[in-house]
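**Student:** Here is a sequence together with a model predicted from it:
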Amino acid sequence: MSIPAENPVPTPPEVRPGRPPLRSDAWYAGDDRNAYLHRAWMRRGVPSDAFEGRPQIAIANTASDFTPCNAHLNEVSRSVQQGVYEAGGIPLDLPVVSLGETLVRPTAMLWRNMAAMAMEEMFRANPVDGLVLLGGCDKTIPALLMAAASVDLPAVVLSGGPMLNGTFRGQTLGCGTDVWRLGEEVRAGTLTAERFVRSESSMIRSRGHCNTMGTASSMSVVAEALGMTIPGTAGVPAPDSRLLENAHMTGRLAVDLVREGRSISQVVTKESFHNAIVALAAVGGSTNAIVHMLAIAGRLGIDLDLDDVDRIGAGVPLLVNLQPAGEFLMEDLHRAGGVLAALSQVADLLDPAAITVTGRTLVEAVTDDNPVWDTSVITPRSEPLQADAGIAVLRGNLAPAGAIVKPAAASQHLLTHRGPALVFDSVEDLKARIDDPDLPVTPDSVLVLRGCGPRGYPGMPEVANLPLPKKILDLGVRDMVRICDGRMSGTACGTVVLHVSPEAAAGGTLALVRDGDTIVLDVPNRILQLDVDDEELSSRTPPASLVEHFAAPTRGWERLYVEHVQGADTGADLDFLVGSTGPAVARESH
């Protein structure tokens, strides 16, 4: 019997005849000094065949203690790694820039493009053959998808999932949505500050992202509708052991994607965005998903615009009864059958050509056996919560490049409205005056907040759902028409017109509105109009009180952002990041 050598001399890997080349071969194949360096520094306990034709799968991991919604993703990554190994690949955990929605100042949206740019460069600079995109909190999945689109490698998304339902005083408590509701009750004097603070631990009950149909949940749904997840993974609660099962299967799939050569541009097409828009309407998803979808499409060179959003979403019924547009939470949606069960009700509205990362079409996945188990959570197509729930795109002299409103979260009686403007020139101005007892406001007033767009703030913060003036709350009123060039949290609700483009800081008409001007909102006819004639508008200039609050950074990322950010109507990406560079390997440095 022969005894193997204790330390066999490894044979330098080569690209064997008949084996499809891997991108990582540019680092590891051959017997020259550079290949030696790359292998030697990465060996550290891995088997000697780790570099011999085994796909190198980077797990782009947004776990961070400063992103509490993603703090559990290291555990999820370990299950992904097991699946990668099982399928014959080599898993490599790659921590990437993470953005905690509730913590990052001035707004996480300011850093989405930076995170995407940093991720893109790391994906391209390293010996990566395929990607598992591991995210959850609002900006992490958009940034991951934007970066992956730019390098166009085989990739698959895995969302970390929503937290479990919270309860407070015997009632279900949804994170985000109920923050706004309870906060207004404190201001109205119907809830004590002590009880409000006591609800904190009840609201955030477990690991995971927001359990309402906010931006995090919406982007998980969008990723699945785009075909970028294993069908059925969106919305699995973070503490559910089935998330780890899905993670294992996602690791396996990532290896298969590399071997089959199926990159993100082969999966995500114009038809995929059609399906994502339908899905977003059917579940009552966040308006933030629109700006993220536009940015992702821009990275892929896909011609997607606001008119597509309005046209495709028109007539799509709201079927999912979740906060903020409804009653239940993400754990209930999963219990009732999940995203696929909801989409099964509108399968005829989906584009049958769009595929998923599995190679099958989304329609095939949706029309498999996906029954609805609770019709109070997922309503029948014949009895929708709303017949037309698509995001409405408004135009007029106040928003020539477009503005959006979410009818599913609005008060129906305010979707057609005419009233006098009450203007705030900055967030600071709003905070200083909103509860002034002498504020000249009535329930018919239209609250206008400006200077909050991508360039003006900078970063387009979630401030569009302005708090109602205390004197209005004291009247028992809980909604008014509000208009802003910023965004609002996907967990928020109300009759809020947002993403007004061009923004005030980019020369938009919003900068010229004065107190008392009549504003006309007509959502059914898609109109947002300032009832001031062109001659009068041409004579106006933006007030100094507005201009002095526009962002004017002198250095760093903020300066780069302000100088190059585009409008919300195209995704608020940086102009030099639009389009895909592809996976080409950079020149050798050694």
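**Tutor:** Now that the structure is in, tell me what you want to look at. Residues are numbered from 1 along each chain as shown.

**Student:** switch to C-alpha atoms for all contacts and neighbour counts from now on
**Tutor:** Will do.

**Student:** which other residues reach the longest helix seen in the chain?
**Tutor:** Counting residues, the longest helix found in the chain (DSSP state H) is helix 241-260. Residues outside helix 241-260 that contact it (Cα atoms under 8 Å, 6 or more residues apart in numbering) are 55, 57, 76-77, 79-89, 129-132, 154-156, 158, 160-161, 230, 233, 236-237, 263, 357-358.

**Student:** Write the PyMOL selection for whichever of the residues you listed are buried.
**Tutor:** Filtering the contacts of helix 241-260 down to the buried ones (16 or more other Cα atoms under 10 Å) takes a single PyMOL command:
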select buried, resi 55+57+76+77+79+80+81+82+83+84+85+87+88+89+129+130+131+132+154+155+156+158+160+161+230+233+236+237+263+357+358
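
**Student:** and the closest residue to Leu333 other than its chain neighbours, how many residues sit next to it?
**Tutor:** Once flanking residues are discounted, Leu333 sits nearest to Val377: 6.3 Å by Cα to Cα, 6 or more residues apart in numbering. Close neighbours of Val377, defined as other Cα atoms under 10 Å, add up to 25.

**Student:** Val377 contacts Asp332, correct?
**Tutor:** Yes. Look at Val377 against Asp332 with Cα atoms under 8 Å: they come within range, at 6.9 Å.

**Student:** do you know how far Asp429 is from Thr192?
**Tutor:** Distance, Asp429 to Thr192, using Cα to Cα, to the nearest Å: 26 Å.

**Student:** What of Leu322?
**Tutor:** For Leu322, the distance to Thr192 - Cα to Cα - is 27 Å.

**Student:** hold the first one in mind and look at this next one:
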Amino acid sequence: MAQDPTKGSTKLRSDRWFAPDDLRSFGHRSRMMQLGYSEEDFRGKPIIGILNTWSEMNSCHGHFRERAQDVKRGVAQAGGFAVEMPSLSVDESFTKPTSMLYRNMLAMETEEMIRSHPFDGVVLMGGCDKTTPGLVMGAITAGIPMIYLPAGPMLRGHYAGRILGSGSDAWKYWDERRAGNISDEEWLGIQGGIARSVGTCMTMGTASTMTAITDAMGLTLPGASSIPAADAGHQRMSSACGRRIVEMVHEELTPDRIITDAAVRNAAVTAMATGCSTNAVVHLIAMARRAGVEFTLDDLDALGRTTPLIANVRPSGKDYLMEDFFYAGGLRALMKQLEERLDLSCLTVTGKSLGENLEGAVVYNDDVIRPLSNPVYHEGSLALLRGNLCPDGAVIKPAACDPKYYVHEGPALVFDSYPEMKAAIDDETLEVTPDHVLVLRNAGPQGGPGMPEWGMLPIPKALIKQGHRDMLRISDARMSGTSYGACVLHVAPESYVGGPLALLKTGDIVRLDVPARRLDMLVSEEELEARRAAWTPPEPRFQRGYGWMFSKHVLQADKGCDFDFLERGFGPAAGEPDIF
């Protein structure tokens, strides 16, 4: 027996599509029936969109087809109706020149998909680096109840009795191969053993950093970010997300009630304590600005100076991986250690406060998750720099580099492109010393394009063969969260738009002083003015399409690299569709 077409809850957004007795709603109901559903399946129930970034080219999300079914089970258990929608899958491994070029595209797609479809709430399925901020940024602006489902880290890598960390050990063993210390057989063995299950990088790279930030901000079920992708607990967490999002719809628990200034600061403190990726800077600022929270590089640096790094997880830590972190108690246990530094009153997707969510959390291995009295590093993971090379800021990860470079002065060796740099560093006749400062420019948001992860410049082959494994490197690019070394990144403004990095010349003396938070070129202001007058802008990277739009509207790194027209201050978001 068909339901009364006027029946339905007035507070469900989806009722605007399905409840009225008019021609448009007749068409909506008819098309749902075409899909095999009866009105009893979807009428008067919260309709939950599952935005799934699964792709056969995204190994980190290889389990998401199955996890979407787990979410659907949970939604049905709670009395909702779930529909799965494909979302742009911006994977880190295969997307060129960088998935960062498409983070904002995913954010736009997420916002518009939510706005234009009859969703009362959404479950966001992501994990690989840019999917987390992209999905969250779009959902913040769309404004309906949302919960984030993190992909989870892969299992530990193994080869020949050695535990391998994805990314970090790839860089490490590649240097040894370049030095002639790794055989073909060993190299193939490492290749096959370093990533042996579904899930994101199991080091504290960008993926685990961003899911931890989202968890700490209150947008995931408590501790969800720590569960390994292959663990049965991940399936249970996924169905729990489905149950909870239905409850959130009834509670009208929207992102603006969760993402506050205090929640952003909680996320920043937690990130610093984990040994977070340098990419956290760009993404956290972008997410905060979408929510109308003014959070700057200086805010992040101030929190970092007073937050010790207590997660002994590679690459900032020395011994452990994310699987060990999970067994040691996971993010809830780490945040329990930080309680005195967090605002425990913040509301979360559970409907409870952060403090309530942390009740009962226990550290099971205090070498993996250290007490505040025995940190891995006395300050947080990142330091923000300023100076005449980076007036709008730059970032370095002191916890992951040789301390002898905290204060360093040396001559610059400047490269204008990645191919130029790559050819030079493999030339064993290159005139370079360990005191040189390698510089790559034209690799920022517009110059890259998209700010690729080129900032961990390879050590020149001649120095590798001499036994050197670190040196100071500077760029307006980013680097992988699994990377390490004395790398200064995100130099702003970027050189491609005429920032001071564009004026640096090979042979100029560069001075880094991490304790003083300074990065300068020791060149007179008169000389810099002459160079500035002689500088000519490079040719545009794009002449059409998305790349053209990206170049015209992307903000600099210190502003989070969002599009100017998508920031909250640009203007109000479009309202609900009013043509039915």
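**Tutor:** Received it, and whenever you're ready, just let me know what you need. Model, not experiment: these values are computed from the prediction.

**Student:** quick one on the thing from earlier: for Leu322 and Thr192 of the first structure, indicate the residue with more neighbours.
**Tutor:** Set Leu322 of the first structure next to Thr192 and count neighbours by other Cα under 10 Å: Leu322 wins out with 23 against 15.

**Student:** Which helix or strand lies directly C-terminal to the strand ranked longest in the second structure?
**Tutor:** Counting by DSSP state E, the longest strand found in the second structure is strand 407-415. Downstream of strand 407-415 of the second structure, the next assigned helix or strand under DSSP states H and E is helix 418-425.

**Student:** so what secondary structure elements neighbour that following helix?
**Tutor:** In terms of contacts (3 or more Cα pairs under 8 Å, 6 or more residues apart in numbering; DSSP states H and E), helix 418-425 of the second structure is not packed against any helix or strand.

**Student:** Where in the first structure does the following helix or strand past that helix fall?
**Tutor:** Toward the C-terminus, helix 418-425 of the second structure is succeeded by strand 437-440 as the next helix or strand (DSSP H and E). Under TM-score structural alignment, strand 437-440 of the second structure corresponds to residues 446-449 of the first structure.

**Student:** List the buried residues of the matching stretch.
**Tutor:** Buried, per 16+ other Cα under 10 Å, within stretch 446-449 of the first structure: 446-449.

**Student:** Which strand or helix spans the aligned residue in the first structure for Leu124 of the second structure?
**Tutor:** In the first structure, the residue matched to Leu124 of the second structure (TM-score structural alignment) is Leu133. Using DSSP H and E, Leu133 of the first structure sits within strand 130-135.

**Student:** And that strand, what does it pack against?
**Tutor:** strand 56-61, helix 73-86, helix 140-151, strand 155-159, helix 241-260.

**Student:** What range does the longest one cover in the second structure?
**Tutor:** Alignment of helix 241-260 of the first structure against the second structure: residues 232-251, by TM-score structural alignment.

**Student:** in the matching stretch, what's buried?
**Tutor:** For stretch 232-251 of the second structure, burial by neighbour count (16+ other Cα under 10 Å) applies to 234-235, 237-249.

**Student:** that older thread, can you tell me how far the residue nearest to Leu333 of the first structure sits from Pro231 of the first structure?
**Tutor:** Distance from Val377 of the first structure to Pro231 of the first structure, by Cα to Cα: 20 Å.

**Student:** Ala354 of the first structure too?
**Tutor:** According to Cα to Cα, Ala354 of the first structure and Pro231 of the first structure sit 13 Å apart.

**Student:** now do Leu37 of the first structure
**Tutor:** For Leu37 of the first structure, the distance to Pro231 of the first structure equals 40 Å [Cα to Cα].

**Student:** Among these two, which residue is more densely surrounded?
**Tutor:** A count of neighbours by other Cα under 10 Å puts Pro231 above the other of Leu37 of the first structure and Pro231, at 22 against 14.

**Student:** Quick one: map the more buried one onto the second structure.
**Tutor:** Aligned by TM-score structural alignment, Pro231 of the first structure pairs with Pro222 of the second structure.

**Student:** wouldn't that match be in contact with Gly355 here?
**Tutor:** No. With contact defined as Cα under 8 Å, Pro222 of the second structure and Gly355 do not form a contacting pair (10.8 Å).

**Student:** coming back round to it: the residue nearest to Leu333 of the first structure and Ala341 of the first structure: what is the separation?
**Tutor:** From Val377 of the first structure to Ala341 of the first structure the distance is 11 Å (Cα to Cα).

**Student:** same thing with Pro400 of the first structure?
**Tutor:** Counting by Cα to Cα, the gap from Pro400 of the first structure to Ala341 of the first structure is 38 Å.

**Student:** between those two, who's got more neighbours?
**Tutor:** Neighbour totals were compared for Pro400 of the first structure and Ala341, and Ala341 leads with 23 against 16 (other Cα under 10 Å).

**Student:** The more buried one belongs to a helix?
**Tutor:** Yes. With DSSP: H, G, I helix; E, B strand; the rest coil as the criterion, Ala341 of the first structure is located in a helix.

**Student:** I figured it hits Asn370, correct?
**Tutor:** Yes. Between Ala341 of the first structure and Asn370 there is a contact under Cα under 8 Å: 4.9 Å.

**Student:** Gly161 of the second structure maps to what in the first structure?
**Tutor:** Alignment note (TM-score structural alignment): Gly161 of the second structure maps to Gly170 of the first structure.

**Student:** neighbours around that match, how many?
**Tutor:** The tally of other residues near Gly170 of the first structure (other Cα under 10 Å) stands at 7.

**Student:** Now do it against Ala188 of the first structure, distance only.
**Tutor:** 22 Å.

**Student:** Please apply the same query to Leu510 of the first structure.
**Tutor:** Using Cα to Cα, one obtains 30 Å as the distance from Leu510 of the first structure to Ala188 of the first structure.

**Student:** of those two, who's got more company?
**Tutor:** Between Leu510 of the first structure and Ala188, Leu510 has the larger neighbour count (other Cα under 10 Å), namely 27 against 19.

**Student:** Next up, the contacts around the one residue sitting closest to the centre of the first structure.
**Tutor:** Centroid check for the first structure by Cα atoms, centre = their mean gives Met219 as the closest residue, at 4.3 Å. Met219 of the first structure makes contact with 138, 141-142, 289, according to Cα under 8 Å, 6+ apart.

**Student:** Show me what it lines up with in the second structure.
**Tutor:** When the second structure is aligned by TM-score structural alignment, the residue opposite Met219 of the first structure is Met210.

**Student:** and if you look at Pro154 of the first structure?
**Tutor:** Alignment note (TM-score structural alignment): Pro154 of the first structure maps to Pro145 of the second structure.

**Student:** That concludes my questions; thank you for your assistance.
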